[in-house]
Each structure stands twice: as structure tokens, then as C-alpha cells.
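Q: below are the sequence and a predicted model; questions follow.
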Amino acid sequence: MQHIDTLIHARWIIPVVPEHSWHEDHALAVHDGTIIDLLPAAEAARKYRADVSLHLEHHALIPGLINTHTHVAMSLFRGLADDLPLMEWLNHHIWPAERRWVSPDFVHDGSRLALAEMLRGGTTCFNDMYFFPDETARLAAENHMRASIGMILIDFPTVWAADADEYIRKGLKLHDDYRNHPLIKTTFAPHAPYTVSDAPLQRVATLAEELDVPIHMHVHETADEVAASVEQHIMRPLQRLDTLGLVSPRLLAVHMTQLDDDDIELMARLGGHVVHCPESNLKLASGFCPLDRLLKAGINVALGTDGAASNNDLDMFGEMRSAALLAKAVAGDASAVPAATALSMATINGARALGIDAETGSLEIGKSADLVAVDLGGLDSQPLYNPISQLVYATGRDKVSDVWIAGKHVVKDATLTTMDENMIRHKAVAWGEKIRAADEQQ
């Protein structure tokens, strides 16, 4: 018998690749943080002797979920200013709160709260855009979480940087610090076409090519953004990005609620990725991403939650369900975006967008053991005809029992193994009391 680290027997194993497939009564063999085999349970028992052997009789084992658009530190603004029009929400609440509170300590505590929430909900990788990204990267590395950390860029000065040169310089240092890290990657993260001018964007396009990293950016989020670009630049935002060299397989265009046929054709032809954030778009009334049309055009679409200030959670199970249901309504077609496609958007599509699909995003031999066990044995999961449909339409993050990242057991029996939940809760409550008192004085 071959000696290995971990052998996980599960009622269903859903590899995601190929889509719409699952294995019943199989086992996954893991050694040195890597998936080395996927085989029938009886055969696994004869072939492997494991240090740890788990029997998950009522569980589905799936790839770790990938949250492809976050502002994790903003978890400390969760619920601060709900049910307001977008510009009132930004101008009178979120931006004043950021000016007052954002600091290394704020980002550290907000990111830690978000990481704990995401891990417990089955998210093993996130793609972030926020200030003090060094704090977020350090926390992710310390807690063995996979992350793509944004090298933020914006035209105006903030507590993080004074101008484009300083933003880029600090971003490049972050990239150098984590260049060889097994779990932490970096992306360029210019905020949006309307907040970053041409020269810095051209520099990002050049540097992204040189360093071989993605570009993560809000694009076509609202109708006002598109109209303002046409007035100022005589072209739509996506067209402008194309003239600057940013539309390519490196681009992760987030939101994309305001698209015409030419926009879709451009993204399909040049290989850009779209990151769909259905719940944030709904809450802020930003518009509807034409998800079914994008997928039928061959565009890779991943899923993100956005920040907890505009969602208000970091729940990828909720995003899968919302994405699938909303796509059917927008397309007027009940067959649009089936459950298996929604699961792909939350896993392998995110990995493809971030350029890490050789490492994670599916349960394939040779890939990292980024795994999530979901208990489907409860009354609210019965009867069960199709485990993929059950995961997307009838299951929540509260059913996640165990999570592994690169073979490390980071959530065990629904409990974090790398973080102190009571301390995180105490810090979040203390921040909430300070922020609420200040906001009430606005």
C-alpha cells in the first residue's frame, strides 16, 4: 500500500472539470498538498494507507470557491449605509468613512474578519482591491489562504499614496515581496476608467505585460459612468481601455452591467474576462450584466461578491444562486446558466481569470488540494436528485463543514483552525461602535 497524507471518502465528489459531472462513493487522495488520485472508495482503501482518513458519508466534496472581486477590509462597513442611492451612499457615507478610518489597523482587522467569513463559507481564494494591500497579503499568508492582492491605483491622493507614481512604486514592492510565494499572487488594480487617467493606465498595460500579471478593474458598472466617458472621451469606457492596450486576456472587467453588442464582441475577440457581482449590482441598482449573452459569446465569466459594504456578505453560495436565477430572468430563458455553469463560475472560471487554473479551481490530479466539504445530509437537502443543483439552489454556506487549502485543514468541523473567532468578533464589534457614532454625526 502507498503511504499518503490524507484520504477523503465522500458521498459525492464534484470535480467541476468536466462540467455537469460527479462521482459517487469515491475518494480523493492527497499528498504534500496535492491531489494525487481520484478513484472508487473500495479501490482507494486497498491502494492507500493515509495518516488521516475521513469518511464523509453525507457530503459533497467540491473545489475551493474563488471570490474573484473583493474589497475585504470593507467588512468593517457592513450595513453602515443601506438602501440608499449609489451616489448618496458613496458621497455621504462610504467615502467620508474611508477618509476618517482607513489605516493599517483598519485594513488588518477588516481583512481578518473577511478572511474568517470567507473560509467558513468555503472560499479558499480571493482577488482583492483596496488600500494597504500589504496588510491583507500578510494576513492571507499567515492564515494559509490563497489570494490575488491588488496593486491599487487611482488618480487622487489617499492615505496609501499621494500620486500615480507612489501607487505604482508601492504596488511593485508588494509584487516583489510575494513574487515566489506559493499562495499569494498580485494583480494590477486600477480602480476604474473614470478614476485613472490615460498615462497611468498605459503604464499599467506595459508593466502587466512585463510582469505577466492580470489587471483587475471596475468597468461599465453604471449607466452614468458610460455616459460620462462618451462625453469626456468621445468613446465608451471599454473602447478607451482598448485604445490604451488594456483589453486582453489579462483584463478582469468587474460588473459590466452596461454592455452593447460591440462591447461583447470586443471582449470575446480580445479574450478579456468578466467578473459578475450579481448581489452588489442588485443592491446598488447598477444594472444587469447580460450573463447568458457573455457566456454564449465564449467569454470567461467568474463570480465575485464585491465588498461587504454593498452586498452585505461574502457568501459565494449566495452569489451562485443569485447569478443563475437572475440570468434566467434577464435572458427570459429558464435554461440559461444552469447550476453546473454557476459552480464553474465560482471555481474554475475564477482560476482562469486569475491565471491560476493550472493550480486550483477543479479537482484534478496534479492540482493543489483546495477542497470544500458540504454536508447535504440534512432535512433541507432531501430528497436529492442532482448534487450540483442541490449545491446551487438549495444549499448555503452554513453547510460547509471542512475546508482544505493546499492540503492544510483550515476549517475542521465548521471551526477555523488558524484564527481566533472570539477575538475577531470582539475587534469587529469595537470598530462598529466607533464607526456608527461617527457616521451619525455626518
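A: Received, thanks. Only a predicted model underlies this, so the values are computations on that prediction, with no experimental measurement involved.

Q: hey, let's count contacts and neighbours off CA atoms from now on
A: Will do.

Q: what is the longest strand of the protein by residue count?
A: strand 48-63 (DSSP state E).

Q: check which residues of that strand are buried.
A: By 16 or more other C-alpha atoms under 10 Å, the buried positions in strand 48-63 come out as 48-50, 53, 56, 59-63.

Q: ok, stretch 253-268 next?
A: Under the neighbour-count criterion of 16+ other C-alpha under 10 Å, stretch 253-268 has 253-259, 263-264, 266-268 buried.

Q: show me the contacts for the residue nearest to the spatial centre of the chain.
A: Nearest to the mean C-alpha position of the chain, by C-alpha atoms, centre = their mean, lies Asn67 at 1.4 Å. Neighbour list for Asn67: 123, 125-127, 303-305, 316, 346, 350 [criterion: C-alpha atoms under 8 Å, 6 or more residues apart in numbering].

Q: checking my notes, it in a strand, right?
A: Yes - membership of Asn67 in a strand is supported by DSSP: H, G, I helix; E, B strand; the rest coil.

Q: let's bring in a second model and compare:
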Amino acid sequence: MGLFSFGYDSFMDKRNVDTLLEARWIIPVEVEGTLAEHAIAINNGLIEAILPISEANSRYYSSNHIKLDNHAIIPGLINLHTHAAMTLMRGVADDLPLMAWLKNYIWPAESRHVDTCFVRDGTMLACAEMLKGGITCFNDMYFFPQAAADVVLECGIRAGIGVVVIDMPSAYASDVDDYIDKGLAIRDHCLQQPLLTFCLAPHAPYSVNDQTLTKIMILAEQLQLPVHIHLHETKDEIKNSLAENGVRPLMRLHKLGLVSPNLIAAHMIHLTDTEIELFHEYGGHIAHCPTSNLKLASGIAPVEKLLQKGINIGIGTDSAASNNRLDMFAEMRLTALLAKGYSDNAEAVPARQALRMATLNGARAMGLDQITGSLSPGKAADITAVDFSSSSLSPCFDPISHLVYVAGREQVSHVWVNGRLLLNEGELVTLDEADIMQQARRWQHRLVS
């Protein structure tokens, strides 16, 4: 019997399934190791079985029988922190520290240009990039979330949509209550959409006051929603919090009741041992964004120390305006390398752990680990195929190591979400890439002018 095979009576005829997918290697993630020469049976959007190819061919048949003889099959990558629509501002202001970047360039550009069309076109551009890079799910935080949700449903990717809240008016909302009311109305409207989940998304402690954070805490408990927030990203954030509030940002959130298993804290770079212990005790999750942290000179997160405490860490790209790529292969590699260099420990964050951080850990943070994040019967068929046939990936002694240290997003050949093929031989199935690029050029001209 195959490691994951189930529910088969040897006297039955072959079972017809929607897709039968064979590969050189299957990497389940939830169960450590690699399955060589195995197949996945997919039916009604779910993984029905994972078993050796010979057994799969004797038990199942499908009119959609795909053989990927030189590929590794992995769970779809999960981008735990991003602002998808900001992909239209890729490179608009580089080589600046965070607050100068935000105050002098990003926030002014947003006040002039961000509307429903901007968010739709920017999210479409981001989804195209993410799907081509093997990302099947992203956790978003941005204005006009209905436009982002519409794009997700149109292209077939999976997403967590943030009910964004910030203590300043915008073209999207006039005040805190308006942000919350509009966001929750979108959530209510989309409750039956299996590809969409929602979280409360207060921007950051420095842009949201205590009264607003208390509202967020109450709503999170009432509705059982995650809270997605930027936290401990820069030294200045902490210094200003001490000056204005008398405590560091994490302790402020703790006093307001927000540090809990519902919390997804993006960045978490500057932490004391006491804060790490507190975060572990209350069960929060971290979205680690190594490239953005480096590019904005925010710092390097103590990933090894956090993992040693058992804190769940996923990986995010942040926005393409601060990264400047939505490339989870690059983030996996940098996560592993930075942890080793920062800790003087070559065994810190081995390849298998980096892959888990980019898949199952992200799903767990979003409350989706029973649905996605690993390859297992009963879970959604959110699958990425990576082509190992290139000379640059030869020889291969360990496919998991190769995925983190050698492969790049250019090797992604196929992507399925909920069993639906969205990328076929590197070509987008549900999105018109030429039209997306045309719209991006139009926005470039507007932003420049």
C-alpha cells in the first residue's frame, strides 16, 4: 500500500478521477521526506490519494493523466504577508528607509491614485506574478478589498483578504468605523466563497490608536478572525512607542488583549528575550519578510531563536514596492541563509524547515492548515510543480535541498488551486498576461505624471 493511499477495495474497478498526476518526486511537507515515483489522484478539488505510480495506474484512471517525469511536486507556496495591489508601484521609490519611503513617496502616491481600478489592476498583476512563481495563496492587506476579492475569484488563486484599518481617511474610507463596516460587509458577502478567507488588518501600532485596537480585539474574538498587523519592524517604531505610550509596541498590544493565537505579526525584527517568551506563551504567528527587511534596512529577525521557542513562522514577500519581487523561492533561500549567518549556526533553518515555513506554517497562521499547506488526502489540491530538467539543477542528490538552494520561480511549470489548473507549462490559464502588462504600463504613465 502507498504511504497515503486509502479507501480502496482491491475487487473494485478502476476509479475515475478528475486528474491523475505522476511525478519524479512528491514532497508532502506534513510528513517529512520525499516520495519518489509517486502519483496524486485529484477529484472534486481535493487530493484523494498519494501512492506509487504503479498502484495509481492500477486503481485510478483519468482523461487528464499528467506525467511530470522530471519534476518535484510540492504544496502550493503561501505568501503570508503582502500588499498585492502595490505591485503597480514596483520600483517607484527605492533605496530608502521605511518611514521616508512611506511618508514621502508611497502615501502621497496612494492618496492621488489608489481607487477600485488601481487595486483591481495591481492585484491582477500580482496574481499573475505569484501564480507563475508557484504561490497558490496570499495574505493581503490593502484598500478597496472588494476589488482584490473579485480578482481572486476571477483568476482562481486562494487568498486571505484583510479588513484594512488605519487612523486616517483615504479614498476608500472616511474613518475607522467606515473601514470596519465596509470590510466586514465584503466578508459577509463572500462567506460562501471557498477560495476566500478574511482577517482584520490594522496597519500598525503607530498608525492605529488604542481605541481602534480595542475594537479590533473585540471583533476578532466575536468573529474568530485573525488579526494581521505590522509589528516591531524598525527601531524607530519601538523608540517612538516608548516615547508616546511608555511601552514597546508588543507590550502595548498585549495589554489590549491582541497577542493571541489569532495574531499574525509581520516582520517582528527587534525583539527582547522577554518579548519572544511572551509571544510564545500567547501563541501568535509571525510573517517573516527577509528581503523587504533588508531592502528597507529594517534589520534581521532572530528566526532561529524564535523557532527554538516553538513559535510558528511563515514567510511573506511584503509588497513588490518594497521587495521588489513576489518571489517565494527567493524568500525561502534568504530565510535559510540569513538564519545561518545571523546565528553562526550552519544547521539553523535547514531546507526542509524553510519549505515548511513557506507552505504549512503559513497555512497554520491563516487558520487554513486543515485545507492547504501540505499534500495529504482530504486536503485541497493546491499544488505546485517544479521542473528539475535544467542543467542548472543537475545533479540532484536531495530535491528538498534543491528547492530551497538551487531552484527558482522560473522552474515552476504547473500550478493547481483547488484542483483547477491555473498555470500550464509556465503559461497562465485564467489570466491574460498581455492585457495585464498593458494595464501596468498605463498605470506607470499615470504614476510618473
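A: Perfect, thanks for sending it. Nothing here was measured: the structure is a model prediction, and the numbers come from that model.

Q: with distance to Arg436 of the first structure as new columns, can the buried residues of strand 48-63 of the first structure be given to me in CSV?
A: CSV is the format used below for the buried residues of strand 48-63 of the first structure (distance: C-alpha to C-alpha, whole Å):
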residue, distance to Arg436 of the first structure
Tyr48, 55
Arg49, 55
Ala50, 51
Ser53, 47
Leu56, 43
His59, 41
Ala60, 41
Leu61, 40
Ile62, 39
Pro63, 38
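
Q: can you give me the strands in the stretch 301-442 of the first structure?
A: If DSSP state E, counting those that start in this stretch is used as the criterion, the strands of the stretch 301-442 of the first structure fall at 301-303, 371-375, 400-405, 408-412, 415-416.

Q: turn those strands into JSON lines, including distance to Asn386 of the first structure.
A: Putting the strands of the stretch 301-442 of the first structure into JSON lines (distance: least, C-alpha to C-alpha, whole Å) gives the following:
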{"stretch": "strand 301-303", "distance to Asn386 of the first structure": "22"}
{"stretch": "strand 371-375", "distance to Asn386 of the first structure": "14"}
{"stretch": "strand 400-405", "distance to Asn386 of the first structure": "18"}
{"stretch": "strand 408-412", "distance to Asn386 of the first structure": "26"}
{"stretch": "strand 415-416", "distance to Asn386 of the first structure": "28"}
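
Q: and among those, the most buried is which?
A: Ranked by mean neighbour count, the strands of the stretch 301-442 of the first structure are led by strand 301-303 with a mean of 29 (mean count of other C-alpha atoms under 10 Å).

Q: have a look at how far, on average, that strand is from the second structure.
A: Superposed on the second structure, strand 301-303 of the first structure shows a mean distance to its aligned partners of 0.2 Å (mean C-alpha distance after the TM-score superposition for the first structure).

Q: give me the range in the second structure that that strand lines up against.
A: Aligned by TM-score structural alignment, strand 301-303 of the first structure falls on residues 313-315 of the second structure.

Q: quick one: contacts of the matching stretch?
A: For stretch 313-315 of the second structure, using C-alpha under 8 Å, 6+ apart, the contacting residues are 78-81, 285-289, 307, 328, 331-332, 357-359, 361-362, 365.

Q: can you tell me which of those residues are buried?
A: If we count by 16+ other C-alpha under 10 Å, the contacts of stretch 313-315 of the second structure have these buried: 78-81, 285-289, 328, 331-332, 357-359, 361-362, 365.

Q: pretty sure Leu256 of the second structure is in contact with Lys215, am I right?
A: No - the pair Leu256 of the second structure / Lys215 is not scored as a contact, 9.8 Å apart, by C-alpha atoms under 8 Å.

Q: for Ala208 of the first structure, which non-adjacent residue is closest in space?
A: Take Ala208 of the first structure and drop its neighbours on the chain: the residue closest to it by C-alpha to C-alpha, 6 or more residues apart in numbering is Pro214, 6.5 Å away.

Q: test my guess that that neighbour contacts Lys185.
A: No - if you go by C-alpha under 8 Å, Pro214 of the first structure and Lys185 don't touch, sitting 9.8 Å apart.

Q: so stretch 65-78 of the first structure aligns onto which residues of the second structure?
A: With TM-score structural alignment applied, stretch 65-78 of the first structure matches the range 77-90 in the second structure.

Q: end-to-end on the matching stretch?
A: Stretch 77-90 of the second structure stretches 21 Å from its first residue to its last (C-alpha to C-alpha, to the nearest Å).

Q: can you check what angle separates the longest strand of the first structure from strand 400-405?
A: 110 degrees (axes from the mean of the first three to the mean of the last three C-alpha atoms, to 10 degrees).

Q: so what's the gap between strand 48-63 of the first structure and the chain middle?
A: Strand 48-63 of the first structure sits 26 Å away from the centroid of its parent chain (C-alpha atoms, centre = their mean, to the nearest Å).

Q: and what of stretch 297-310 of the first structure?
A: On C-alpha atoms, centre = their mean, the centre of stretch 297-310 of the first structure falls 7 Å from the chain's centre.

Q: gap between the two ends of it?
A: Stretch 297-310 of the first structure: ends 29 Å apart by C-alpha to C-alpha.

Q: in that stretch, what's buried?
A: Neighbour counts over stretch 297-310 of the first structure (16+ other C-alpha under 10 Å) mark 299-310 as buried.

Q: how close does the longest strand of the first structure sit to the second structure?
A: Relative to the second structure, strand 48-63 of the first structure is 0.6 Å off (mean C-alpha distance after the TM-score superposition for the first structure).

Q: helices or strands next to that strand in the packing?
A: Using 3 or more C-alpha pairs under 8 Å, 6 or more residues apart in numbering; DSSP states H and E as the contact test, the elements touching strand 48-63 of the first structure are strand 2-13, strand 371-375.

Q: the second structure: matching residues for the shortest one?
A: With the alignment judged by TM-score structural alignment, the segment of the second structure matched to strand 371-375 of the first structure spans residues 383-387.

Q: what's the mean distance for that stretch versus the first structure?
A: Looks like 0.4 Å for stretch 383-387 of the second structure (mean C-alpha distance after the TM-score superposition for the first structure).

Q: and the aligned partner of Arg179 of the first structure in the second structure, how many neighbours?
A: Superposed on the second structure with TM-score structural alignment, Arg179 of the first structure falls opposite Leu191. A count of neighbours around Leu191 of the second structure, defined by other C-alpha atoms under 10 Å, yields 12.

Q: apart from its neighbours in sequence, what residue is nearest Leu191 of the second structure?
A: Leaving aside its sequence neighbours, Leu191 of the second structure sits nearest to Thr197 (C-alpha to C-alpha, 6+ apart; 7.8 Å).

Q: which ones are touching the corresponding residue of the second structure for Ser362 of the first structure?
A: Residue correspondence to the second structure (TM-score structural alignment): Ser362 of the first structure is matched to Ser374. Applying C-alpha under 8 Å, 6+ apart to Ser374 of the second structure gives the contacts 28-30, 74-76, 359-360.
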